[in-house]
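In: how would this look folded up:
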Amino acid sequence: MDRRTMLRATVVGAGAVALPFTAWSAAYGAPAQNAVGPYGPLLPADANGIQLPAGFTSAVVARSRQTVPGTSYTWHDAPDGGAVFANGTGWVYVSNSEVNGSGGASQIAFSSTGAVAGASRILSGTNRNCAGGKTPWNTWLSCEEVARGRVFETYPLGGAAVARPAMGRFQHEAAAADPVRKVVYLTEDESDGKFYRFVPTTWGDLSAGRLEVLRAGSATSGTFTWAQVPDPDGSPRPTRRQVSGAKSFNGGEGCHYADDTVWFTTKGDNRIWQVNLIAGTYELAYDDDLVNPGPAPLTGVDNITGTAGGDLFVAEDGGTMDICVITPDDKVSVFLRVTGHNGSEITGPAFTPAGDRLYFSSQRGTSGLSSGGITYCVSGPFRR
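Out: Model prediction:
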């Protein structure tokens, strides 16, 4: 039984058996360790400059400031956070644009065979749209990474985007919807950033609700509670400074929910945090300072997503331009590496509904400029 499952089972069965302290410690607080990956070693770089395991192939989908092949739409600068939505005939990949003074988001539609079927803008007139999150009702939450930034709910399958100020005004990064507790988790990209959840008045309607912040001690593991943020508008006092005892996280980035657990990354200390929502506990799922044997395969942690089989895929901002995989038994390894993009970062990893294609971008490509972004698709025998 892996550590995540053991912790969950321990809490559920606490009324019947009490683990000794040593057993509890073993089930609580051992971050992922370096190991041989489930897909094997990386092969030499392909024609697109991507190193992949055997059986996988890559393709360029779009380039910033160039027309998306097969369409008349020009792809945006600095592609960032992304997600995939089934649309009845295939799927849609949504991507943010992290551009100062502008931004927004675009989408590319694909047929059931993966061929491009169209592309368009779904959000305009916003600023520095970094990450975000998908909702169970098939909308994309596009988040502004600026002081008193907003969350915009966009409609990749049709509909006009709308601001959701009730979700708080702060330097937003990512969002992850939890359909069990009917909340949306939110990260904040500040050195003393906080971890929030938004509790809608009505699930499926983000126009009104309650913003709460996680309260906990200073340790890297323990229990937590939620406290309401008095003024989600964040002015004159920022949301992160309104609640006493709110736990600080150093540069909140990606966020992913699955199976009563939410994971989020913090780039300031190269960590991945794991929050057990049944137990009401948090711990480190990854810390590059605690990897043994070293060196750490994952640095510059950023966007995060997962598969139906429980694997986590984590993109690097810098580092060696890798996407790493963390398996359910807490083993971490490099899945792919983008070569020749030293001034860039990997963004927007997202799987198709069938789980056989992974989309992502190199935000600034080989040029190191926002105008040099490249969006890719990797296909192959992903574990599902």
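
In: drop to CA atoms for contacts and neighbour counts, all remaining ones
Out: Fine.

In: Can you report how many residues neighbour D260?
Out: D260: 15 surrounding residues under other Cα atoms under 10 Å.

In: Next, work out how far apart the spatially closest residue to it that is not a sequence neighbour and L141 are.
Out: Excluding its sequence neighbours, the residue lying closest to D260 (Cα to Cα, 6 or more residues apart in numbering) is L277, at 5.5 Å. Taking Cα to Cα, to the nearest Å as the measure, L277 falls 22 Å from L141.

In: Show me which of the two is the more surrounded one.
Out: When L277 is set against L141 and neighbours are counted by other Cα under 10 Å, the residue ahead is L141, at 28 against 15.

In: what's near enough to touch the more buried one?
Out: Counting by Cα atoms under 8 Å, 6 or more residues apart in numbering, L141 makes contact with G132, G133, K134, T135, V151, F152, E153, T154, A175.

In: Pick the one among those closest to L19.
Out: Nearest to L19 among those, counting by Cα to Cα, is A175 at 34.5 Å.

In: for comparison, sequence B:
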Amino acid sequence: MTAPDRRSFLGGTLAAGLASGLAVQTLGRHAAWAEAGRRPSRPGEAGYGALRRVASRNTGEELLALPAGFSYTVLGRTGTPMSDGVPTPIAHDGMAAFPGTRRHTVRLVRNHEVRTGPGSPVGRVHVPGSARYDELGVGGTTTLEVDPRSGEVVRHFVSLNGTIVNCAGGMMLHRRGWLTCEETTAGPARGWQRKHGYVFEVPLRGPEPGRPAASMPLTAMGRFSHEAVAVDPRTGYVYETEDDAGRPDGFYRFRPRDPLDLSAGGVLEMLKVRGVDGYDCREGQTTGARLPVEWVTIDDPDPDLEGGAPTCAQQGLAKGAAKFNRLEGCWYGDGGVFFNSTSGGDAKNGDAPGADGYLEGYGQVWRYVPGRRDGGTLVLVYESPGRKQLDSPDNLTFTPRGGIVLCEDDAGSADADPHPLAPGLVNVNRLIGLDPRRGEPFEFAVNIADDSEFAGACFSPDGATLFVNQLGSTAALDPPGRTYAIRGPWGRGPL
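Out: As a prediction, the model looks like this:
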């Protein structure tokens, strides 16, 4: 079946008679997002109220703007010597929080999206003599044991190295560790010793200062420009997002043979809208409508790209899989998987079109609900109407109280994005909250230090602390990457 007009399709087989009751049934307690952006709040209603510039509790620097009552400390700044003697690397990206090994502590596993050349010493993640996948790899992860109440870093160290461009990832099943993803398919042709574009495991227990985990690629999970993953705790299936800028991207599902041993292999699949070949999710969508889903198999999950083999996305699209644009953050919550399309949507940001002519939008938030007897359901829960509401959502996290935090990555070149709290900055990035009760986005934090993106937002196991990274530079020591621990009156609002 060839793809019909999307709006006609939604108006016919999928959205006939769509009313508020159906939206509630589709989205559960997040039904209000179906109306997001259509009924703005009165001043002071949304989120936690007005923001103001705030100095860090431990450094005194004004780096963030936050609502009244919230404070933060700075952890793990680029260049700070760690417990293993290695300077804290550059490019702080995806991250997750786990219970610490000591009372009141939290263990963070943090990605470093280092984009320097093969073997470059600038800000790299590197422990000499350790078990590394690629001896020239400059990326990886660090682990921090922190006390969020005092802001003390108890210890921190390299927990995986020998990889490159570690962008995002996700928690392993039963929170046994972190899955870190390479956002590239570079290989020997670009100077690296090994092929890249894989997912790697960072076990929670095992890595210690001076003894990072061995970096072994999980090739059955696909070789593509990975962004993030989320694991369904009921099935152990791993959902994966792809961010290959300028080309249509896929939303993937990995069905492992053994959910507790991803290295044992499994089946990689790509999402397809049931009965429609090549359905284009990037634009022309209806918020709140139900899209029935099926899955197509990726026959060659580890393609020989250097030899001209079709990419994972090309394989899926050839079987009628759905198209997305720049899929990034991915998190399991409320019985489904929420994920961002950074540049999806009908409101366009003015940047030059991609390779297939697609014009980038300001971003979409999707929810996939697994089916018990079928392929599941896909729902667009929010689409940004413009940069003021939401500009280029990247990482995201589902909060303990049922909201969502979106990390902006405004890399647009055509649409300047200044902010009154950050004078002198042209493209300002924010943390945006999505309120499931009111169905609208709101500003929660503004990066007033530089124009780098927010990344790695995650809550401590007790829900009292929001950890988030400021990326900094991916190829230089300045601006530095930082990790923030934000505390305050969460119960006063929707996060």
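
In: Need the counterpart of the residue nearest to D260 of the first structure in the second structure.
Out: Aligning on TM-score structural alignment places L277 of the first structure opposite P370 in the second structure.

In: so that match touches G376, yeah?
Out: Yes - with contact defined as Cα atoms under 8 Å, P370 of the second structure counts as touching G376 (4.4 Å).

In: what about whichever residue in the second structure pairs up with G372 of the first structure, which SS state?
Out: Taking TM-score structural alignment as the criterion, the aligned counterpart of G372 of the first structure in the second structure is P480. Under the three-state scheme (DSSP: H, G, I helix; E, B strand; the rest coil), the conformation of P480 of the second structure reads as coil.

In: Now do the end-to-end distance for stretch 294-313 of the first structure.
Out: Here the two ends of stretch 294-313 of the first structure are set 20 Å apart, with distance taken as Cα to Cα.

In: can you check stretch 292-301 of the second structure too?
Out: In terms of Cα to Cα, the two terminal residues of stretch 292-301 of the second structure are separated by 24 Å.

In: That one corresponds to what range in the first structure?
Out: So stretch 292-301 of the second structure is aligned with residues 223-232, judged by TM-score structural alignment.

In: So what touches that stretch?
Out: With Cα under 8 Å, 6+ apart as the test, stretch 223-232 of the first structure has contacts from 165-169, 210-217, 239, 242-243, 280-282.

In: Stretch 337-346 of the second structure too?
Out: 230, 232, 239, 241, 281-285, 324-332, 360-369, 383-385, 392-396.

In: re the thing from before, quick one, what contacts the match of L277 of the first structure?
Out: G336, G376, T377 are the contacts of P370 of the second structure under Cα under 8 Å, 6+ apart.

In: same question, R8 of the first structure
Out: N276, I278, A279.

In: these two touch, right, the first one and A285?
Out: Read that as N276 of the first structure. No - using Cα under 8 Å, N276 of the first structure is not in contact with A285, being 11.0 Å away.

In: who's more crowded, these two?
Out: In this comparison of N276 of the first structure against A285, neighbours counted by other Cα under 10 Å, the higher total goes to A285 at 22 against 19.

In: State the distance from the more buried one to A160 of the first structure.
Out: Distance from A285 of the first structure to A160 of the first structure, counting by Cα to Cα: 38 Å.

In: Same question for the longest strand along the second structure: list its buried residues.
Out: Determined from DSSP state E, the single longest strand within the second structure is strand 152-163. By neighbour count with 16 or more other Cα atoms under 10 Å, strand 152-163 of the second structure contains the buried residues V153, H156, F157, V158, S159, L160, N161, G162, T163.

In: E201 of the second structure sits in which helix or strand?
Out: Assigned by DSSP states H and E, E201 of the second structure belongs to strand 199-203.

In: Give the aligned range of that strand in the first structure.
Out: Mapping strand 199-203 of the second structure onto the first structure (TM-score structural alignment) gives residues 151-155.

In: So what touches the matching stretch?
Out: With Cα under 8 Å, 6+ apart as the test, stretch 151-155 of the first structure has contacts from 122-123, 138-144, 160-165, 167-169, 172.

In: Now the counterpart of V61 of the first structure in the second structure: closest residue in space that isn't a chain neighbour?
Out: Residue mapping for V61 of the first structure onto the second structure gives L75, with TM-score structural alignment as the criterion. On the basis of Cα to Cα, 6+ apart, the spatially nearest residue to L75 of the second structure that is not a chain neighbour turns out to be T483, at 4.9 Å.

In: which SS state does that neighbour fall under?
Out: T483 of the second structure falls in the strand class when you classify it by three-state DSSP.

In: which ones are touching it?
Out: Contact analysis of T483 of the second structure by Cα under 8 Å, 6+ apart lists V74, L75, G76, R77, H92, F467, V468, N469, Q470.

In: Please apply the same query to S371 of the first structure.
Out: Shown here is S371 of the first structure, whose contacts under the criterion Cα under 8 Å, 6+ apart are S64, R65, D77, A78, R364.

In: any idea how far S225 of the second structure is from the residue nearest the centre of the second structure?
Out: With the centre of the second structure defined as its mean C-alpha position, the nearest residue by Cα atoms, centre = their mean is G329, 2.3 Å away. Remark: distance between G329 of the second structure and S225 of the second structure (Cα to Cα) = 13 Å.

In: In the top strand by length along the first structure, which residues are buried?
Out: With residue count as the measure and DSSP E as the assignment, the first structure has strand 205-215 as its longest strand. Of the residues in strand 205-215 of the first structure, L206, A208, G209, R210, L211, E212, V213, L214, R215 count as buried by neighbour count, 16+ other Cα under 10 Å.

In: on contacts alone, who are the packing partners of it?
Out: For strand 205-215 of the first structure, the elements it packs on are strand 195-202, strand 225-228, judged by 3 or more Cα pairs under 8 Å, 6 or more residues apart in numbering; DSSP states H and E.
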